[in-house]
Structures are given as C-alpha cells and as structure tokens.
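Colleague: Here's a sequence, model it:
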Amino acid sequence: MLSLDLHTHTRFFHGRDRLAERFDPYGHAALAAVARRRGLDGVALTNHDYYRPLGSPSKGFLSVPGIEISTTKGHVLVVGSDPPTRTKKGAITPAEAVELAHDRGCVAIIAHPFRNSTIRETDVEFDAIECNGKHPRTWPLVREIANERGIPLVGGSDAHYPVEVGRAYTKIDAEPTPEAIVGAIRAGRVEPAVAGGTLARLLRRGYKRIHKRKGHLPLDPTPGVGAPPED
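Modeller: I've put the predicted structure just below:
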C-alpha cells in the first residue's frame, strides 16, 4: 500500500515561467524532503498548466508526472506517465481535458470541486474526484458526488509550500509506477486520508479565510457522516 499526495506544486507563485524554470528543481527537492519525513512514499507533481520532467530527487521516493489543467469550468488534475507538457489557462473544456488525459494514458481527477469550480455540475465522465486538504469540511459533499457518479475518491494537499505537503493524501493499492497508480485509481483501489495535528488545523483555518475572502469557497457545510476530523 502506497501513501501518495496526488496534488502538489513545486512553487508558491503563479505565472513567471522563467523564474519557475530556475526554482522548480529546488521546490521539488524541498517538497520530497518534507513528504518523506511525513511518511509519504511519493507525490504527484501537478503544477498549473505545465509539466516539466524532474525525475526523482531521492532514491526510493516516487514523483508521479502530472499537471493541473485550468479548464473553462474549473481545475482538473491529470496524472500518469505522459501528461501534456503545457495547456492554456481557460482554453479547453472539462470534456477535452478528460479526452486529453485518456489519450495520454493518464487519469483525469476533479480538483477541489467546491472551490472556484462548477465542474461538479457537468456530466463529463471523470476517473476520480479529489478530497482537497485545504478545506476538508466539504468532504461529505464530495463523497456524495463520488457516490452519485460512481467514481473513486482520492486525497491531495494542494501544497504550494513544502510545509503543506501530506495535509491530505491517498492510500493506493498499487506498485510504485505511474502506470500501476493510474490502474489502481481507475479500479477504485484508493482511499483519501487527512492529516491531523496543530499545524494542519492552522493551515486549514488560514486557507478557509483566504478562499472565502476571494469568493472561491462560498459553501460552509456542516461536517456529517464521513467527514474527517475537524478543528
């Protein structure tokens, strides 16, 4: 059984591609170092609208290729051995993102479905839906969507800073290869998990305020059956 954070970023800023090219290897190494200390077997690198092969920063640690595509309706995680190297923000539909993922042997996952997204309202056939570590109070609602669509749940921290990695992650019954991980997600051999502790609670509270102020997270659901431990 692998423990993987399926939604991570190597940097905390958006845009500025030239700076990203210089920073990404260092951000990747820092991300992996923190992930290993927290008992994770690996991460999926899912930077916004681009993928750069960075390899594994340390022996025995798995870095799964990926990209977070900004579609016309919200964000989609594409994870597998051969994700697209670049997409244009807001230029493709959710259906096109899924088709692109499948053409390249990857899975397409609905990212943070209750933050700045209406993808959950489409009838596109995704491979999984994410329980996002930045606002686990939405997890009961995400579970309802997963049950209605008949798709698996995965977990990801959405880390932009190394300290955030592993806040939410996925337990995967698979061998440590991108191809095996894709197969396990499609077969439903996955389970989301959320980290506890003071730091995780403080991060969740901070992001909740940020996203509400931006108008990206209008919902404030009451935790119900299947909700993770809360603040």
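Colleague: drop to CA atoms for contacts and neighbour counts, all remaining ones
Modeller: Fine.
Colleague: just the helices in the chain please.
Modeller: In the chain, the segments counted as helices under DSSP state H are 17-37, 94-103, 139-149, 178-187, 198-214.
Colleague: so how far is the last one off the chain centroid?
Modeller: By that I understand helix 198-214. Distance, stretch centre to chain centre, for helix 198-214: 17 Å (C-alpha atoms, centre = their mean, to the nearest Å).
Colleague: next one: the third one
Modeller: What separates the centre of helix 139-149 from the centre of its chain is 16 Å, taken as C-alpha atoms, centre = their mean.
Colleague: Relative to residue 53, how far out is the closest residue in space to residue 50 that isn't next to it in sequence?
Modeller: On the basis of C-alpha to C-alpha, 6 or more residues apart in numbering, the spatially nearest residue to residue 50 that is not a chain neighbour turns out to be residue 86, at 4.1 Å. Separation of residue 86 from residue 53 (C-alpha to C-alpha, to the nearest Å): 12 Å.
Colleague: do the same with residue 106
Modeller: Here the criterion is C-alpha to C-alpha. By it, residue 106 lies 15 Å from residue 53.
Colleague: And these two? Which one has more around it.
Modeller: Neighbours of residue 106 and residue 53, each counted by other C-alpha atoms under 10 Å, are more numerous for residue 106; the result is 28 against 14.
Colleague: doesn't residue 77 make contact with the more buried one?
Modeller: No - Residue 106 sits out of contact with residue 77 when judged by C-alpha atoms under 8 Å, with a separation of 9.7 Å.
Colleague: so who does residue 31 touch?
Modeller: 10, 161-163, 165 (C-alpha atoms under 8 Å, 6 or more residues apart in numbering).
Colleague: picking up where we left off before, just send the helices of the chain back as TSV, with distance to residue 45 too.
Modeller: Formatted as TSV, these follow (distance: least, C-alpha to C-alpha, whole Å):
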stretch	distance to residue 45
helix 17-37	8
helix 94-103	15
helix 139-149	22
helix 178-187	12
helix 198-214	20
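Colleague: Please generate a structure for the following sequence too, so the two can be compared:
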Amino acid sequence: MSDMEMTDGGNSRARWLKAELHAHCSLDPTDCRICPHSPEELIGRAAELGYRVLAITCHNLDIWTPGLAEYARARGIVLLPGMEVAAEGGRHILVYNFRTAPENLDTLAKIRARSGKDTLVIAPHPFYPGPMSLGKRLTCNLDVFDAVEYSGFRVRGIDFNRRGVACARAAQKPLVGFGDIHYLWQLDRTFTWIYAEPEVSSIIAAVKRGLVRVESSPLGWGEAAGWWASTLWGNAFGWRPAPPVAPEPEVR
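Modeller: So this is what the prediction gives:
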C-alpha cells in the first residue's frame, strides 16, 4: 500500500501513512546497552523503508527536539514527541506529545489528569508475561488509554497479543501494531497505517478515531532467539554510555 493511496478529495492532505510509534535508540537510559543505532540511523532506515511517521520512545526520556524533528522532516518523516514511561510500579505506558518530565506521568492518575485532545496514550504489550505489562491495570483504567498495541514480538505458535486484541475489541479501542524496535532489522515487520495529514495533531486525532490498519508478520524462531541472545549479551557486557540529558520539556 502506498502512502499516497486513498487520498481525500478537495484540499485535504490526508492519506495512509506508514507508522512506527514504539522504538528505542542508543540514547535510551535503560536500553542503551542493546540499542546500537543512533536516532539519526533509526530515522534514516525508517525513511528507506517508506515510513512517514515515527516516534522514538525511550524509557522515561523524550528525546524529541526541533532539530531532530527537522532532520526527520527532511527525510519525509513526521517525528512525534513521545516516551515509554514506567508507571504504577514499573508498568510500561506509551505517551505522546505530553512534553513534560516522566515523573509527572508515573501514575495512571497523573496521566489521566494531563491527557488532552493533543496527547496520545497507548498500552504496549499489555498482557505479555512480565512485570512491565499493564495486565489488569489496563482493563480497570480503560478511560486513560486511546489505543492498545499489537506487539510485533511474536513467533508462529506463540502470540501473547490475543488478550490485548480481545480487550481492544470489547472496549472499542483502536488496535495499533508496532515493533518495539531495539534493532533496525525489526523494522517493516509489524507497523500501522494511519489515515491522517502528515502533522502531529492530525496523526494523534486519527489514531484516536481508529483510522488505522495493522500489518504484521511473525518473527522467525531464529530471529527471536537471536534477539534474546543479543539482548542478554548486551545487558551483560555491552558498553553503557553516560546517561543522556533530557531536553527541557515545555511547561504544561
């Protein structure tokens, strides 16, 4: 599907935009040991693969800057401000365009209070095993979330997305698919088409309205094993750079 297909008539610039809104890079304070690529390398590879929307969602760090957004724009990509915050005792939540420090988003109550029409909240891998997933905190707080993620980390025969899909359908929440990118080879496997104009506000509104289509192909068993091997090795022996300094957020 081309990002130019199904354009509206008249003056609307809306079209299907290929999007990845869950990706990490070498600036991630948590995953810098296992993410060898820089933000610019991630943007460049995404552009080569036809992506038009990208969010670099480091753990508890929004690395969006005007300069990085311009770098992406020059390559045909709209860069959304965003991060993957740890809330409610370390549960992962994807937040976009909040432009505030992560400590202001470390509980569901804080996220709820700061949410608005120009922000977006997505539940990533909500029912995957492990303490980082929301589980019942999603089903008990559905009003906080604008969409549910269909995670690209799956193999044939094992897919922990089923409960998330059922939850999204029951709650009539949009389902969006992303790769949780830690290695560039993960790009182009699971992603979402968003029908929107190529600007942040239109993209956020389109996701909330459910103007999305998910494309996903499972990882091979060898790829999944390689991911875990690289991750375990990187966490054990990888070179960890000094923690980056977060850009000053806009006051909200």
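Colleague: re earlier: which of the contacts of residue 31 of the first structure map to contacts in the second structure?
Modeller: Contacts conserved in the second structure for those, using both residues aligned by TM-score structural alignment, their matches' C-alpha atoms under 8 Å: 10, 162.
Colleague: what comes up buried for stretch 6-18 of the first structure?
Modeller: Judged by neighbour count (16 or more other C-alpha atoms under 10 Å), stretch 6-18 of the first structure contains these buried residues: 6-11.
Colleague: And for stretch 226-233 of the second structure?
Modeller: Buried residues in stretch 226-233 of the second structure, counting neighbours by 16+ other C-alpha under 10 Å, are found at 227, 230-231.
Colleague: Stretch 76-93 of the first structure now?
Modeller: Using 16+ other C-alpha under 10 Å as the burial criterion, the residues of stretch 76-93 of the first structure that qualify are 76-84, 87, 89, 92-93.
Colleague: first vs last residue of it, how far apart are they?
Modeller: With C-alpha to C-alpha as the measure, the first residue of stretch 76-93 of the first structure is 10 Å from its last.
Colleague: cool, stretch 146-155 of the first structure as well?
Modeller: As for stretch 146-155 of the first structure, its first-to-last residue distance stands at 13 Å under the measure C-alpha to C-alpha.
Colleague: Would you check the span in the second structure matched by that stretch?
Modeller: Counting by TM-score structural alignment, stretch 146-155 of the first structure lines up with residues 168-177 of the second structure.
Colleague: just to revisit the earlier point, any chance of TSV for the contacts of residue 31 of the first structure, columns distance to residue 41 of the first structure?
Modeller: Formatted as TSV, the entries for those read as follows, by distance: C-alpha to C-alpha, whole Å:
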residue	distance to residue 41 of the first structure
10	17
161	18
162	15
163	16
165	12
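Colleague: quick one: which two of the contacts of residue 31 of the first structure are the most distant?
Modeller: Within these, two members stand farthest from each other by C-alpha to C-alpha: 10 and 163, at 11.7 Å.
Colleague: before we move on, back to that, quick one: which of the contacts of residue 31 of the first structure has the most company?
Modeller: Most neighbours among the contacts of residue 31 of the first structure, by other C-alpha under 10 Å: residue 165, with 31 neighbours.
Colleague: Which residue in the second structure aligns with it?
Modeller: Using TM-score structural alignment to pair residues, one finds that residue 165 of the first structure aligns to residue 187 in the second structure.
Colleague: Could I get the contacting residues of that match?
Modeller: Residue 187 of the second structure sits next to 46, 179, 181 when contact means C-alpha under 8 Å, 6+ apart.
Colleague: Chain neighbours aside, what residue packs nearest to the second one?
Modeller: In space, and not counting its chain neighbours, residue 179 of the second structure is closest to residue 152: 4.4 Å by C-alpha to C-alpha, 6+ apart.
Colleague: now do the last one
Modeller: Computed as C-alpha to C-alpha, 6+ apart, the closest residue to residue 181 of the second structure that is not its neighbour in sequence is residue 23, at 4.3 Å.
Colleague: and that neighbour, what pairs with it in the first structure?
Modeller: Here residue 23 of the second structure is matched to residue 8 in the first structure, going by TM-score structural alignment.
Colleague: how close does residue 189 of the first structure sit to residue 41 of the first structure?
Modeller: The gap separating residue 189 of the first structure from residue 41 of the first structure is 16 Å, by C-alpha to C-alpha.
Colleague: So if I had to pick from the two, which one is more boxed in?
Modeller: Higher neighbour count among residue 189 of the first structure and residue 41: residue 41, with 20 against 17, using other C-alpha under 10 Å.
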